[in-house]
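Trainee: make a model of this:
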Amino acid sequence: MDLFETIMFPFQWLVSIIMVGFHEGLSAIGMPPASGWTWTFSIIGLVLVIRAALIPVFVKQIKAQRGMQLLQPDLKKLQDKYKGKKDQLSRQAMAQEQMALYKTHGTNPFSACIPLLIQMPFFFALFTVLAGISPAKQAGEGIGAMSPEQVLQFDASTIFGAPLTMALLHGGAENISVTVLTIVMILAMTATQFITQKQIMAKNMSEEAMASPFMRQQKMLLYILPIVFGVGGINFPIGVLIYWTTTNLWTMGQQFFVIRRMPTPGSPAAKALAERRAAKGLPALPNPGSKKDPHAEAAAAAAIAHAKGQRVQPHRKKRKKK
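Mentor: Prediction:
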């Protein structure tokens, strides 16, 4: 067993346990155990369990993203302040002042990646489980929590004539059902991801945040990432495409709820919420961006002062007394 298999082993067991649990529950209420739809709903159940468990992480991500948006004007001023200064001391001072800004707003540049990073082991675990179905069938063994009988059922399961374990580039091109379903699922997967990011940029960001260099990079990723996942999708089994499309649909719905109910201050969505509340005669919501944490500000000021204090000052030569 190599390092990757060792790392994936507990995730494979967890993924298979959740799928088997949903499969047995659906079979108990009358769905055919060998049906592809029973296993499809088991994969969807896996998504629901994982994404529900990640809700606390998502809440932290939203707060961190808002902090990143609110600090963009200050970050732009900081970049202008050190523009053209490439000496080591200036870079060090800029880095420390930038970290102070992140601390003030309670965020960091990598906060948006946390939910995705947490999901990736489960994604790869499902991929390896589906890839291991055929070898397990030939050996007459189970895989993870799946019994040998369930392995046989999963291997034979199809939806719309497409086996759940088959990928377009791995034997699926000869099956017209696999080709059509793969294309449809890839289009759905990339479209949901694009719409999710687009609605964040169009509705949930202030004009200052949209004009920042950080957002120019995000706009590039808006078009690049769907292409990457779309091209990579031809290597994914149908079951993995179902998982990824379902999790994208969850993300899209989750973002729609947040943007409508808890928009970023100064964004078009915040203005729309204020108009809806005014039309109903409700008071305006307080602006969380206007409340500053004095402790965080003090820490930021101390960090900036420390950064400035580290500059090496030229020493004057002592003058001789006359």
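Trainee: from here on, just use CA atoms for contacts and neighbour counts.
Mentor: Fine.
Trainee: residues in contact with the closest residue to residue 166 other than its chain neighbours?
Mentor: In space, and not counting its chain neighbours, residue 166 is closest to residue 237: 4.9 Å by C-alpha to C-alpha, 6 or more residues apart in numbering. By C-alpha atoms under 8 Å, 6 or more residues apart in numbering, the contact list for residue 237 reads 127, 130, 164, 165, 166, 167, 168.
Trainee: please report the distance of residue 237 from residue 132.
Mentor: Residue 237 is 12 Å from residue 132, where distance means C-alpha to C-alpha, to the nearest Å.
Trainee: sorry, back to before: in CSV, list the contacts of residue 237 along with neighbour count and secondary structure.
Mentor: Converted to CSV, those look like this (neighbours: other C-alpha atoms under 10 Å; DSSP: H, G, I helix; E, B strand; the rest coil):
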residue, neighbour count, secondary structure
127, 19, helix
130, 23, helix
164, 24, coil
165, 24, coil
166, 24, coil
167, 24, strand
168, 23, coil
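Trainee: quick check: of those, which lies closest to residue 193?
Mentor: Distance to residue 193 across these (C-alpha to C-alpha) is lowest for residue 127, with 19.7 Å.
Trainee: state the distance from that closest one to residue 154.
Mentor: 14 Å.
Trainee: would you do the same for the sequence below? I want to compare the two.
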Amino acid sequence: MIAANPLSPAFKVLLDAIGAALAFLYRYIPNYGVDIILLTLAIRVLLLPLAIKQIRSMQAMQVIQPKVRELQRKYKGKKDATSRQKMQEEQMKLYREHGVNPFGGCLPVLAQFPILIALFGVLNIPNGLPHVRAHVYTGPQNPAYSQLYQDLTSPGQAKGIHFVGANLVCSAREAGTGKVVVKGKGTIPTVEKDCGKGGGVRIPFYLFLVAMIGTTYYQQRQMQRASPAQNQQQQMLTRIMPIFFGFIGFSFPAGLVLYWTTTNLVQIAQQFYMLPRGAVVEENGDRSARPKGGGNGERRRELRRRPTREPGPPRAEDRGQRGGERSGREKPVEERGGGGSVGPGQGASGSGGRRGGNRKKRRKR
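Mentor: Purely as a prediction, here's the structure:
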């Protein structure tokens, strides 16, 4: 329970700031789903430099990965502490020579966590409601809560809380069960949710979950192209994690699932454009370490960069090369002086040899 847990004053300020930003957007665009998407996009733009640094660091690690594996094979089977320490020293030396930080891909991710967790906490209704309360005093004794807070806590929720047919305050587990009352505690108010009735109400909630699982899986598969080769356990984790997120997302408010899906889509778009273009070039200029894939757009860019030969008359060097090839084929017959019997299939070569001999005699004269 993030909202009720006093983690730190700084983190509470971050939660309040995100809640106030969401309430501000709702004031001018009274649609909770659209506001969640806009706020997620704004935060991803702010975190873009960290995302770029993360991808470039992973690509740099991929470039030197063959040398790292060669070093590991060198010390394979050596379990003593001296050999292990020497291998680590050589690895660090290799990283320094190529300007690679082995922890460069982790630090940007860790730096993003506070903001992403704070946004997660604000959208977790009703736990995040205290952060969207946003007192606006219209008089000495007349506090007015933000419009978003009033719509989220009103019985049945207002129309603006719905998005593509789903009440974003309800979860997929609660969908179709009618009225759901969540009792508050402390600063968390009691919320009465109108989650609808009937099986048809559940369809948009399930579509949200499918979109979240699908985008999570695709985003992780996309990142594998920029990361070094993974072992079997890590590959299995890539397959299991999307299903695990879908399982826990079944009990989360649909607004949280929408935020999660939007974040995945933004990351997929960022990686689509950054993974092909951010390949690290080795010292010898070889770009063979470029990650495979990158979409059809990268393939078209490579084709455009390839020089094409324009149609026209044969070049002088081409004519000389073809002439040399013909002379090479005529030489055996010429050495025989052009005389004697001509075998099958050698008539043209023999006549060509005699003509070549006559031309040489004329040049000598």
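Trainee: how about the helices in the second structure?
Mentor: 9-28, 32-46, 48-63, 65-74, 81-98, 107-123, 147-153, 202-224, 232-249, 254-277, 295-305, 316-335, 347-364 (DSSP state H).
Trainee: can you put those in TSV and add distance to residue 191 of the second structure?
Mentor: Shown next, in TSV, are those (distance: least, C-alpha to C-alpha, whole Å):
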stretch	distance to residue 191 of the second structure
helix 9-28	17
helix 32-46	16
helix 48-63	36
helix 65-74	53
helix 81-98	54
helix 107-123	14
helix 147-153	5
helix 202-224	19
helix 232-249	20
helix 254-277	15
helix 295-305	46
helix 316-335	83
helix 347-364	99
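Trainee: just so I know, which of those helices lies nearest residue 134 of the second structure?
Mentor: helix 9-28 (6.2 Å).
Trainee: how big's the offset between the closest one and the first structure?
Mentor: For helix 9-28 of the second structure, the mean deviation from the first structure after alignment is 2.4 Å (mean C-alpha distance after the TM-score superposition for the first structure).
Trainee: what separates that helix from the chain centre, distance-wise?
Mentor: 28 Å (C-alpha atoms, centre = their mean, to the nearest Å).
Trainee: so what's the residue most central in space within the second structure up against?
Mentor: Nearest to the geometric centre of the second structure sits residue 271, at 3.2 Å (C-alpha atoms, centre = their mean). Neighbouring residues of residue 271 of the second structure by C-alpha under 8 Å, 6+ apart: 55, 222, 223.
Trainee: translate it into the numbering of the first structure.
Mentor: Matched by TM-score structural alignment, residue 271 of the second structure corresponds to residue 255 in the first structure.
Trainee: for the alignment partner in the first structure of residue 70 of the second structure, grab the count of nearby residues.
Mentor: Under the alignment (TM-score structural alignment), residue 70 of the second structure maps onto residue 77 of the first structure. The tally of other residues near residue 77 of the first structure (other C-alpha atoms under 10 Å) stands at 11.
Trainee: my read: residue 182 of the first structure touches residue 168, true?
Mentor: Yes. Residue 182 of the first structure is in contact with residue 168 according to C-alpha atoms under 8 Å; the separation is 6.8 Å.
Trainee: touching both of these two, which residues are there?
Mentor: With C-alpha under 8 Å, 6+ apart, residue 182 of the first structure and residue 168 have common neighbours residue 234.
Trainee: for the helices of the second structure, which one sits closest to residue 180 of the second structure?
Mentor: The closest of the helices of the second structure to residue 180 of the second structure is helix 147-153. By C-alpha to C-alpha, the value is 12.3 Å.
Trainee: who does the closest one touch, helix- and strand-wise?
Mentor: helix 9-28, strand 191-197 (3 or more C-alpha pairs under 8 Å, 6 or more residues apart in numbering; DSSP states H and E).
Trainee: need the winner for burial among these.
Mentor: strand 191-197 (a mean of 21; mean count of other C-alpha atoms under 10 Å).
Trainee: counting by contacts, list what that strand packs against.
Mentor: Counting by 3+ C-alpha pairs under 8 Å, 6+ apart, strand 191-197 of the second structure packs on helix 147-153, strand 177-182.
Trainee: of those, flag the one that's most buried.
Mentor: Of these, helix 147-153 is the most buried (mean count of other C-alpha under 10 Å), at a mean of 20.
Trainee: can you give me how far that helix is from the chain middle?
Mentor: With C-alpha atoms, centre = their mean, you get 35 Å for helix 147-153 of the second structure.
Trainee: same question, stretch 296-303 of the second structure
Mentor: Worked out by C-alpha atoms, centre = their mean, stretch 296-303 of the second structure lies 18 Å from the chain centre.
Trainee: cool, stretch 21-37 of the second structure as well?
Mentor: Distance of stretch 21-37 of the second structure from the chain centroid (C-alpha atoms, centre = their mean) equals 27 Å.
Trainee: contacting residues around the corresponding residue of the first structure for residue 20 of the second structure?
Mentor: The alignment partner of residue 20 of the second structure in the first structure, by TM-score structural alignment, is residue 17. Each residue near residue 17 of the first structure by C-alpha under 8 Å, 6+ apart is listed here: 144, 145, 146.
Trainee: dump these to TSV, plus neighbour count.
Mentor: TSV is the format used below for the contacts of residue 17 of the first structure (neighbours: other C-alpha atoms under 10 Å):
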residue	neighbour count
144	18
145	18
146	20
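Trainee: closest one of the residues you listed to residue 225 of the first structure?
Mentor: Residue 225 of the first structure lies nearest to residue 144 out of the contacts of residue 17 of the first structure, by C-alpha to C-alpha, at 31.5 Å.
Trainee: and the closest one, how far is that from residue 66 of the first structure?
Mentor: With C-alpha to C-alpha as the criterion, residue 144 of the first structure and residue 66 of the first structure are 40 Å apart.
Trainee: repeat that for residue 150 of the first structure.
Mentor: Between residue 150 of the first structure and residue 66 of the first structure the computed distance is 45 Å (C-alpha to C-alpha).
Trainee: before we move on, what about residue 95 of the first structure?
Mentor: Distance, residue 95 of the first structure to residue 66 of the first structure, by C-alpha to C-alpha: 21 Å.
Trainee: more neighbours: those two, which one.
Mentor: residue 66 (22 against 15).
Trainee: now check the second structure for the residue matching the more buried one.
Mentor: Structural alignment (TM-score structural alignment) places residue 66 of the first structure against residue 59 in the second structure.
Trainee: so what's that match closest to, chain neighbours aside?
Mentor: Nearest one to residue 59 of the second structure, counting by C-alpha to C-alpha, 6+ apart, is residue 226 at 5.3 Å.
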